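S.K.: dropping the sequence and predicted coords here.
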Amino acid sequence: MARLVLMGSPAFALPTFEALAEEHEIAAVFTQPDKPAGRGLRPTPSPVKRWAEARGYLIFQPRSLRRDPQAVAALQALRPNVIVVVAYGLILPHEVLETPPYGCLNLHASLLPRYRGPAPIQAALLNGDAETGVTVIQMTEEVDAGPILAMEREPIYPDDTAETLGERLARRGARLMRETLRRWLAGEIVPQPQDPSQATYCPRITKADGEIDWRRPAVEIDRRIRAFTPWPGGFTFWNGRLLKIGRARPRLDLQAPPGRVIAVDAGAAVGTGHGVLELLEVQLEGKRMLPIRAFLNGHPDFLGATLGREHPAGAHAP
């Protein structure tokens, strides 16, 4: 049994933290500060904070470890053997990386050095990869660049979203981190350096990334919708209101002007730069997600409209 400090924020970290808590002593949990959320913008704890509170763990929420010497001192006073980091969201400075005798281990949701950065799951979906995976590294001051301790691959299915793929990677990562930590503490792993010439990087996702450009090919738009599910979602505009696309599928046997809504098999599809995107589920702003046929029953004027921000009045084809 080792004495651990856990660092993480989103639900992706929870399977790993659950697995480690079964075998090791948890000295404390570090997570992001509560963030405003919902219509009232009330401070909302991270999933990791809620998990730690339910188990009575000591919790720290510094806004920065590089600019908060008191938080670093408190961490050092805990005397952890290992720090385990999963999607924490803060940079660990040198004095933190050097604190535990067995170092800081990070679980990253890609096959490093591919997709270093904050959104590797979305990046794999956006690029149409056939597989991705999880990697455990020993952390260094360069983000996601430390030597590799273990790696496992995971297939990407045609209907995967960031949510479904993320759930599988979280479970796989939990198993991998638990076994890797055992072997690391036993001195059974020789770290393997990453090849920096093979490194690729993915940027942070913003809400604006979810807006659909109907001039792009249908296959690419479908990837973007799946990559941005559940957040920020793939969305467009109709009649000046936001319209979220819950599920869709590309069809290359049909064509229509980009953004134009056409009837397809008692449903609807939207023209793109190449092919059309057949809509399966949509959600109009302020309403619930509906199958496309149910949506058309209530909005028959949707057919023939042109979608997008440049058509706020819901322009129709002549």
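M.R.: Thanks, I have the structure now.
S.K.: all contacts plus neighbour counts: C-alpha atoms, from now on.
M.R.: OK.
S.K.: wait, Leu112 touches Thr135, no?
M.R.: Yes: between Leu112 and Thr135 a contact is recorded at 6.4 Å, counting by C-alpha atoms under 8 Å.
S.K.: for Gly308, which non-adjacent residue is closest in space?
M.R.: Spatial nearest neighbour of Gly308, excluding adjacent residues (C-alpha to C-alpha, 6 or more residues apart in numbering): Phe237 at 4.7 Å.
S.K.: pretty sure that neighbour is in a strand, no?
M.R.: Yes: according to DSSP: H, G, I helix; E, B strand; the rest coil, the state of Phe237 is that of a strand.
S.K.: and it, how many neighbours?
M.R.: Burial measure for Phe237: 23 neighbouring residues, criterion other C-alpha atoms under 10 Å.
S.K.: same check, this time on Pro230
M.R.: Residues lying near Pro230 (other C-alpha under 10 Å) number 14.
S.K.: pretty sure it contacts Leu165?
M.R.: No: in this structure Pro230 lies outside contact range of Leu165 using C-alpha under 8 Å: 11.4 Å.
S.K.: check the offset of the helix or strand encompassing Ile121 from the chain's centre.
M.R.: Assigned by DSSP states H and E, Ile121 falls within helix 120-126. Centroid separation for helix 120-126 versus its chain: 8 Å, with C-alpha atoms, centre = their mean, to the nearest Å.
S.K.: same deal with stretch 27-39?
M.R.: The answer for stretch 27-39 is 17 Å, by C-alpha atoms, centre = their mean.
S.K.: part of a helix, is Leu107?
M.R.: No: Leu107 sits outside any helix when classified using three-state DSSP, being strand.
S.K.: which secondary structure elements does the helix or strand containing Ile221 contact?
M.R.: In this assignment (DSSP H and E), Ile221 forms part of helix 218-227. Packing partners of helix 218-227 (3 or more C-alpha pairs under 8 Å, 6 or more residues apart in numbering; DSSP states H and E): helix 120-126, strand 234-238, strand 241-251, strand 276-284.
S.K.: what about Lys287, neighbour count?
M.R.: 9.
S.K.: helix, strand or coil for it?
M.R.: Of the three states, Lys287 takes coil under three-state DSSP.
S.K.: state the distance from it to Arg241.
M.R.: Distance from Lys287 to Arg241, counting by C-alpha to C-alpha, to the nearest Å: 11 Å.
S.K.: what do you get for Thr135?
M.R.: Applying C-alpha to C-alpha, the value for Thr135 to Arg241 is 41 Å.
S.K.: those two - which one has more neighbours?
M.R.: Each of Thr135 and Arg241 has its neighbours counted (other C-alpha under 10 Å); Thr135 has more, 23 against 16.
S.K.: about what we covered before: now, of the helices and strands packed on helix 218-227, which is deepest in the fold?
M.R.: Neighbour counts (mean count of other C-alpha atoms under 10 Å) averaged over each of the helices and strands packed on helix 218-227 peak at helix 120-126, with a mean of 25.
S.K.: name the nearest residue to Glu211, ignoring sequence neighbours.
M.R.: Leaving aside its sequence neighbours, Glu211 sits nearest to Phe235 (C-alpha to C-alpha, 6+ apart; 5.0 Å).
S.K.: next up, a structure to set beside the first:
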Amino acid sequence: MPVLPVTGKRSDSLSTPLTTKGLPLPRPLRIIYAGTPDFAVPALEALIASPHDVVAVYTQPDRPAGRGRKLTPSPVKQVALNHDIAVEQPEHLRPEPVQQRLRDYQPDLMVVAAYGLILPQSVLDIPRRGCINIHASLLPRWRGAAPIQRALAEGDDTTGITLMQMAAGLDTGDMLLKDTCPITADDTARTLHDRLATMGAAALLPCLDDLVADRLRPEPQDDTQATYAHKLDKGEAVLDWSLPAVVLDRRIRAFNPWPVAQTRYQGQPLRLWMSRSLSGHMAGATPGTVVQEGPEGIDVATGDGILRITCLQLPGGKPLEAKAFLNARTLLGVNLGAPEAAC
């Protein structure tokens, strides 16, 4: 399915041009911000630096992290605490006391970015101007939990962010603004994540200016063009070498930095961080067999074409460029992924 076409950075079909740039807003908005991971940090920082008033931050409860499994606040919570902003961390938003707490903040607007909790209609109705979501795809393509990774894995050549008016469905609300960017052959989920997070923050404030001035022109999504970005599963990270090299390369980059693509080597998982697909075919080579190696990378036969591994990691070690990895070993002739794979 092709990516929904976008003709410009701020599509005229989605919002009219900003005409009062530099003029004071009638009144700063009272905003509740809901987000949890790194992706949500740039937009929160942009709001904090704006004329608007972030009256509270909602984020996921602290979770165990690291080898010591110590309870750790989310990146969004850390930013909020650094700026003395009230933090709320309910497990769910449906209980009435939780919703009354939200009403007590008297929000004009709720801005949501990768929060991780479903907002029921009763919550969506609380802010005077509703709820806006920053979503990391060009809706209606890639609704759901993993839009960045799915866009990479499926070979999309373009992605972007969509600001939408939230509705009760999963990423089904009317679109307010879109910003598009290309996906390059070197992009990973991490690099694309960082770029889209910055784009979302940059688009948010002009969108709020248009909202205050009643210049937004919401556009309904075409549900017939929707695709769903299923949450990632660790089982997907195990590579099937019978697939074409171009597909394997996209998966390696999509699963970087999590869950990280892997294969088997000497009975242990070998993690693959970066790669490149090559044209050509090694006649008679079983998929998964290392057919050539050198400073540029480790070439593996696939179901169609050659996959060059350029960064990989052994258990207990750190990621290494292929040249450094080969300093102490050779993989030539090894059938990666086979239970008996060994030097």
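M.R.: Yes, it's here. On a predicted model such as this, the values are computed, not experimentally measured, just so you know.
S.K.: which position in the second structure aligns with the residue nearest to Glu211 of the first structure?
M.R.: Using TM-score structural alignment as the criterion, Phe235 of the first structure maps onto Gln262 of the second structure.
S.K.: surely that match meets Lys234?
M.R.: No: Gln262 of the second structure is not in contact with Lys234 according to C-alpha under 8 Å; the separation is 9.9 Å.
S.K.: which residue lines up with Val87 of the second structure in the first structure?
M.R.: Val87 of the second structure maps onto Ile59 in the first structure, by TM-score structural alignment.
S.K.: tell me who's in contact with its match.
M.R.: Residues in contact with Ile59 of the first structure (C-alpha atoms under 8 Å, 6 or more residues apart in numbering) are Ala28, Val29, Phe30, Thr31, Lys49, Ala52, Glu53.
S.K.: if we use 6 Å, what do you get?
M.R.: By C-alpha atoms under 6 Å, 6 or more residues apart in numbering, Ile59 of the first structure lies in contact with Ala28, Val29, Phe30.
S.K.: try Leu109 of the second structure
M.R.: Ile31, Pro127, Arg129, Gly130, Cys131.
S.K.: closest to Gln149 of the second structure out of those?
M.R.: Relative to Gln149 of the second structure, the closest of the contacts of Leu109 of the second structure is Cys131; by C-alpha to C-alpha it sits at 25.2 Å.
S.K.: which residue in the first structure lines up with the closest one?
M.R.: Aligned against the first structure by TM-score structural alignment, Cys131 of the second structure finds its counterpart in Cys104.
S.K.: tell me how many other residues surround that match.
M.R.: Neighbours around Cys104 of the first structure, by other C-alpha under 10 Å: 25.
S.K.: chain center to the longest helix anywhere in the first structure: distance?
M.R.: What stands out as the longest helix in the first structure, according to DSSP state H, is helix 162-185. Helix 162-185 of the first structure sits 15 Å away from the centroid of its parent chain (C-alpha atoms, centre = their mean).
S.K.: quick check: it compared with the second structure, mean distance?
M.R.: Here the mean offset of helix 162-185 of the first structure against the second structure after fitting is 1.0 Å, by mean C-alpha distance after the TM-score superposition for the first structure.
S.K.: counting by contacts, list what that helix packs against.
M.R.: Applying 3 or more C-alpha pairs under 6 Å, 6 or more residues apart in numbering; DSSP states H and E, we find helix 162-185 of the first structure packed against helix 14-21.
S.K.: okay, whatever helix or strand comes next after the helix it packs on sits on what stretch of the second structure?
M.R.: Going down the chain from helix 14-21 of the first structure, the next helix or strand is strand 25-30, by DSSP H and E. Strand 25-30 of the first structure corresponds to residues 53-58 in the second structure, going by TM-score structural alignment.
S.K.: so how far is that stretch off the chain centroid?
M.R.: On C-alpha atoms, centre = their mean, the centre of stretch 53-58 of the second structure falls 23 Å from that of its chain.
S.K.: how much does it stray from the first structure?
M.R.: Stretch 53-58 of the second structure sits 0.7 Å off on average (mean C-alpha distance after the TM-score superposition for the first structure).
S.K.: tell me who's in contact with Leu284 of the first structure.
M.R.: The neighbours of Leu284 of the first structure, taking C-alpha under 6 Å, 6+ apart as the test, are Leu243.
S.K.: for the aligned residue in the second structure for it, give its distance to Met175 of the second structure.
M.R.: Using TM-score structural alignment, the partner of Leu284 of the first structure in the second structure is Leu314. Computed as C-alpha to C-alpha, the Leu314 of the second structure to Met175 of the second structure distance reads 44 Å.
S.K.: just to revisit the earlier point, overlap in contacts of Leu112 and Thr135 of the first structure?
M.R.: Counting by C-alpha under 6 Å, 6+ apart, Leu112 of the first structure and Thr135 have no shared contacts at all.
S.K.: quick one: neighbours of the alignment partner in the first structure of Thr224 of the second structure, just the number.
M.R.: Aligned by TM-score structural alignment, Thr224 of the second structure pairs with Ser197 of the first structure. Counted with other C-alpha under 10 Å, residues neighbouring Ser197 of the first structure total 7.
S.K.: try the one 10 residues further on
M.R.: With neighbours defined by other C-alpha under 10 Å, the count for Lys207 of the first structure comes to 12.
S.K.: so it touches Pro232, yeah?
M.R.: Yes: contact criterion C-alpha atoms under 6 Å: Lys207 of the first structure and Pro232 qualify, at 5.2 Å.
S.K.: circling back: which of the contacts of Ile59 of the first structure tops the neighbour count?
M.R.: Val29 (25 neighbours).
S.K.: how far away is that one from Thr140 of the first structure?
M.R.: From Val29 of the first structure across to Thr140 of the first structure, the span is 20 Å (C-alpha to C-alpha).
S.K.: likewise for Leu185 of the first structure?
M.R.: Remark: distance between Leu185 of the first structure and Thr140 of the first structure (C-alpha to C-alpha) = 18 Å.
S.K.: picking that back up, now do the same contact list for the match of Phe235 of the first structure.
M.R.: Ala237, Val238, Leu270, Arg271, Leu272 are the contacts of Gln262 of the second structure under C-alpha under 6 Å, 6+ apart.
S.K.: grab the nearest non-local neighbour of the corresponding residue of the first structure for Gln165 of the second structure.
M.R.: By TM-score structural alignment, Gln165 of the second structure lines up with Gln138 in the first structure. Nearest non-adjacent residue to Gln138 of the first structure, counting by C-alpha to C-alpha, 6+ apart: Leu105, 4.7 Å away.
S.K.: show me the contacts for the one you found.
M.R.: Leu105 of the first structure neighbours (C-alpha under 6 Å, 6+ apart): Val84, Ile137, Gln138, Met139.
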